[in-house]
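Participant: Fold the following for me, if possible:
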Amino acid sequence: MSQVADIQIPLEPFKNENQTIGVVTYDSDQHFKLKVVNKTFFSKVIRIEVPGRDISNLNNPLKMRFKLNKPDDNVSCQFYIEKGSVTDGFWSTAGCLTNKTSDDVVECSCDHMTPFAVLLADVKNIDGPHWEILSYISYVGCGLSAFFSACTVLSFIFSSNARAEVSNSIHVSLSAALFLLNLSFMFSEWAATLTVNEVCVFIAVMIHYSLLCSFTWMAIEAMHLYLLLIRVFNIHIRHYMVKLSLIGWGVPAVIAGGLLSASNIYGMQETALSDTNTRNQFCWIKERAVLYGVNISYFSIIFMFNLGILVTVSRQIFKLRRVGRRHNKMPIWKDTGTVLGLMCLQGTTWGLIFFSSGYINYPILYLFCILNSMQGFYIFVWMCASARKNRAQAPNSKSKSTQDTSK
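Facilitator: You can find the predicted model right below:
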């Protein structure tokens, strides 16, 4: 291999054009030393320019394979952003992917955002255009979900009426878990570009822990719903919320902590798109056996439990509707809305991932990213609707809920 770099320049920007491309190699990095702080250069510095044009947002990435001056595991591909002059700028990893192909060779290319479905699905065979669309859907959905999850938690903290209801405490715990999941997920690609591997490991652990917490609180939602609607009368459980919190936050901590104690489970994960040579990096579980053996198994048990309770509760709701229909007091759209809301609270829509096992089903992946990345928003709407309904019924009824005798 060349001591400088092997460069692959995409042809798309230059179709039907005669264009000069300038490639300059700097044997010394002194040219850029002004803005370099605590950085070490492990290869030559390459400058690629097209006179009169700013080449960016390439569908197929510009790729360069560098020969390292000396072997090192903590290397990253970076480019120099000029401000006014060459010496007035800074180095950035934005849009750069680092792939060590051997001990002394590193391949640099641009990257894309990561779809939300990578948390449970193996999406290595997805096409580039679909990957990019799913990525935007995931990031927008996660951003909205994180914002509204935070609103749910804050409204709960500052509302004494909301804190008085155990059901609201469970909803808020699920919202808090989703907030951590969405927030940490949005940092997964950024952390993968850093040279400090511990940051990527921390983000990967946070994503996994908050994902397991979300699943656990979904199961708690289902269990509480069963106690509330099926076994209605006077259930007293001592220190009810304390026990639920130990399960909801403690069990995932034991699982994630156990995996963290094992070596090389969390860190930078890489996937390649099917129609290009683009390789995308993000922080997640590196071992596929752990991904399927822990995540899929854990979710499968919770999914079957929640689905059974959802069917039982739905039958009860529609049975009550048949009774109420005699008096024309129960419109069907309200019952349907209630069931859809319960599906959201119990995470039933995460079960869509079973329909993408072993092959790529684009409609399912789009539904998965849309429905699940915005789950925090749906819970916020549910709680607002429930609060409005409770205010309307407050003068005439007394709430029936599992009592926490620790108060």
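Participant: Could you use CA atoms for every contact and neighbour count after this?
Facilitator: Will do.
Participant: Pull out the buried residues from stretch 343-355.
Facilitator: Applying a neighbour-count criterion of 16 or more other C-alpha atoms under 10 Å, one finds 343-350, 352-353 buried in stretch 343-355.
Participant: Pick the one among the residues you listed closest to residue 388.
Facilitator: For the buried residues of stretch 343-355, the residue nearest residue 388 by C-alpha to C-alpha is residue 345; the value is 18.0 Å.
Participant: shouldn't residue 181 be in contact with residue 204?
Facilitator: No: with contacts defined as C-alpha atoms under 8 Å, residue 181 does not count as touching residue 204, sitting 10.3 Å away.
Participant: To check against the first, give me the structure of this:
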Amino acid sequence: MFVHRSRTAEGHVRGVVIKAHGTLAFPNQNEDECQNSPCESPKVCHNTYKSYDCVCAAGFLTVRDPPSSKDTACLDLDECANADVCGANATCYNSYGSYHCICAVGFQSEPGHAPLGCQVSPLNCPEAERRNNSNPVPCDLKHSGTTERSKRSDKVSCSMTEQAHRLLDKVCQNFSEAEDSQAVIDFVNSFLNESSLWANMEVTERLNAVTALLDLMENLAMAIALTLPRPKTKTVSGASFALKVQVFGGQNKTEDEVVGLQVWNNTMEINWKTIAGQNDSDFAAISLLVFNNLESILNSEENRKGGGVAGRTGPLNSKVITASISNKAASHHLTEVVNFTLKLNQEHNGTGDLKCVYWKKTGVGSFWSTEGCITFDINQTHVMCQCNHLTSFAILMAPIEIEDDFALTVITYVGLTISLLCLAASIIVFSKCRSIQNCNTTVHMHLSINLFLAQLLFLIGLNVTGVKILCAVIAGCLHYLFLTVFAWMLLDSLQIFMACRHLTVKAYTRTHIIKRRYLYPSGYAVSALIVIISAAVNPTGYGSERSCWLSLESRFRWSFLGPVCFIIVVNLVLFIWTMVLLQHHLTTRDTSVSKIKDTRVLTLKAAARLFVLGCTWIFGILNVNENTTVFSYIFTILNTLQGVFIFLIYCVFNHQVRNDIRRCFHKRRMGSLTDTTNIALSSPETKTA
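Facilitator: Just a heads-up that it's a prediction; the model follows:
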């Protein structure tokens, strides 16, 4: 059939249905004439009773052309003329019959309000992931000089890192909570459980992989928050992590109210004003992520390097956490500090320094840093941190180190300079003064020579850390020289003890002192043996990033402290024993046998010598942390002035040395007078001639 239409005087269309075989029919029911699209674009058809109208579509303005005509035309309507159509944080772009809003950089459409309204994007996506169809730059697997196993490991780790970037690309662009969340969970569980993969990674690859993983999980948390109704709290957990996301909306909270999350006994407390921002948005979210075993991966990296970036760090003693909020603009500079309470993996027993650190990303790499974080409170099981920014955090267990003190540095350099001058003078006296040449003087001279070399090398080589091999050699030489000094100190103590023990012997011979053929092996060979064994056990124990001395890792310092403690104990025993013998001889002495002429001088020398020969190092042992500053000053002053003590005790207070020096000056004076007299007597003869 076909339809014949005619327009009435009022402009309505009258329809007559002509059926097959020429039969006419006048239907009682209205027919939808718009089914055949009778109107030309951009007009749209509106069906009426037994008729239809063609009107301009939305986005177009109806005008009469000309104005007196009954015919109408459709002109494009510029919706962008209304400045508020897209909101303050978006730009309006007009199109034919429509418009669209594009959020400014750093903003995105509010959930459920698109396309109207843009808020600060809670995602922190790299620029590469912001672009459509962006692909991560492939890894460079051309490592020269690497083994096949290393190349295979590099290829696998590179593939895993690229996969992390692809997942981040999905999270940042077209995130599907149902599909992409599970994909990320499976990937993270698989990635963190690849222990062999992490073990074979190079340092740079491992740090880059950790950074990519942290970025992925931080953005995943906020991407999930954007899909949640308001208010809502959701927990996502896997074998290697646990994530809690809380979304707020419409709650009447005061600015000073504190919001908190807790995951695996790790808590986060943050001010509500920080989350919501200056303008209370109806979308605000907070998340806390705790990794299960990421700290063990980073600790193995610490053990491999034997130190840390920007100074030696130490192992992590907590889970690695990542905290984020929807107010990304305030995440890097919080107006109010955020409190973290992290559970320690191992209980704190008071040894070591616990530091709150965060994962700092720079253009040259990533590392743990204390910048912007303070350790607020410590107990046996937890540590409270206060930070002025948000990212990934952990607790670092750093060995205690005495911070550089300007006053101590000045005392050290001035004291060592004076000590070196006194030691040089002592060595000259011991070698030139014939009246004191005996076995005791041999011990004193070798003690002075080794102490002079040790202090000189300490003064000029302790901070030469630029060349590792040279620093290790300096550390080994210092180890040997100081051990040799202690060895000769012990031999001197034995000499004093043996001398005091045989004071009543009438025929006092060299059999009552240590013979020279035993002195040199005892003074030098034992120290060399200790250094050789220490270097064989731990070749990397010499030198560190802070100084050219023994490493504090793996208890290697006990290769020096062990012998030192032993000699100190022996010296104390010999000191007490010597004092007892002196007291006995002073009360029962026989002046015809005793070699003591002045008991006060002998007692003073015995006490002073033993004090110089090791007792001052007791203060060095007690100097263990920053709370023992007094011991630091005592130890530094006494030990840097050991050369002065040796010069005073062995030279200035020795009457034989004083007499020799007087005789030496007297001979020179007499020789000078003789020369003057001869010149005076020869003058007349010269004139007579």
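Participant: returning to what we had before: looking at residue 181 and residue 204 of the first structure now, which is surrounded by more residues?
Facilitator: For the pair residue 181 of the first structure and residue 204, the greater number of neighbours falls to residue 204 (29 against 24), based on other C-alpha atoms under 10 Å.
Participant: quick one: what's aligned to that one in the second structure?
Facilitator: Across the two structures, residue 204 of the first structure finds its equivalent in residue 475 of the second structure, going by TM-score structural alignment.
Participant: Let me know the distance separating the residue nearest to its match when sequence neighbours are not counted from residue 227 of the second structure.
Facilitator: Taking C-alpha to C-alpha, 6 or more residues apart in numbering as the measure, residue 475 of the second structure lies nearest to residue 549, with 4.5 Å between them; neighbours along the chain are not counted. Using C-alpha to C-alpha, to the nearest Å, one obtains 57 Å as the distance from residue 549 of the second structure to residue 227 of the second structure.
Participant: Repeat that for residue 45 of the second structure.
Facilitator: 39 Å.
Participant: In terms of neighbours, single out the busier of these two.
Facilitator: The residue with more neighbours, out of residue 45 of the second structure and residue 227, is residue 45; 20 against 14, by other C-alpha under 10 Å.
Participant: longest single strand anywhere in the second structure?
Facilitator: Ordering each strand of the second structure by length in residues (DSSP state E) puts strand 353-362 first.
Participant: sorry, back to before: follow the chain on from the helix or strand hosting the match of residue 204 of the first structure and name the next helix or strand.
Facilitator: For residue 475 of the second structure, the enclosing helix or strand under DSSP states H and E is helix 468-501. Sequence-wise, the next helix or strand downstream of helix 468-501 of the second structure (DSSP H and E) is helix 516-520.
Participant: so that next one matches what in the first structure?
Facilitator: Using TM-score structural alignment, helix 516-520 of the second structure corresponds to residues 241-245 of the first structure.
Participant: re earlier: tell me the buried residues in the longest strand of the second structure?
Facilitator: If you call a residue buried by 16+ other C-alpha under 10 Å, then strand 353-362 of the second structure has these buried ones: 354-360.
Participant: Tell me which other helices or strands it touches.
Facilitator: The helices and strands touching strand 353-362 of the second structure, judged by 3 or more C-alpha pairs under 8 Å, 6 or more residues apart in numbering; DSSP states H and E, are strand 365-369, strand 373-378, strand 392-398.
Participant: so the first one versus strand 353-362, what angle?
Facilitator: An angle of 150 degrees separates the directions of strand 365-369 of the second structure and strand 353-362 when computed by axes from the mean of the first three to the mean of the last three C-alpha atoms, to 10 degrees.
Participant: nearest residue to residue 367 of the first structure other than its sequence neighbours?
Facilitator: Distance criterion C-alpha to C-alpha, 6+ apart; nearest residue to residue 367 of the first structure, sequence neighbours excluded, is residue 352 at 7.9 Å.
Participant: So what does that neighbour match up with in the second structure?
Facilitator: For residue 352 of the first structure, the equivalent position in the second structure is taken to be residue 619, counting by TM-score structural alignment.
Participant: can you tell me which helix or strand its match belongs to?
Facilitator: Applying DSSP H and E as the criterion places residue 619 of the second structure in helix 617-622.
Participant: and what of residue 329 of the first structure?
Facilitator: Mapping residue 329 of the first structure onto the secondary structure by DSSP H and E places it in no helix or strand at all.
Participant: Can you name the helix or strand that the nearest residue to residue 197 of the first structure once chain neighbours are set aside falls in?
Facilitator: Distance criterion C-alpha to C-alpha, 6+ apart; nearest residue to residue 197 of the first structure, sequence neighbours excluded, is residue 267 at 7.2 Å. Here residue 267 of the first structure sits within strand 266-272, counting by DSSP H and E.
Participant: neighbouring contacts of that strand?
Facilitator: Outside of strand 266-272 of the first structure, the residues that reach it under the criterion C-alpha atoms under 8 Å, 6 or more residues apart in numbering are 123-125, 192, 197, 200-201, 204-205, 260, 278-286.
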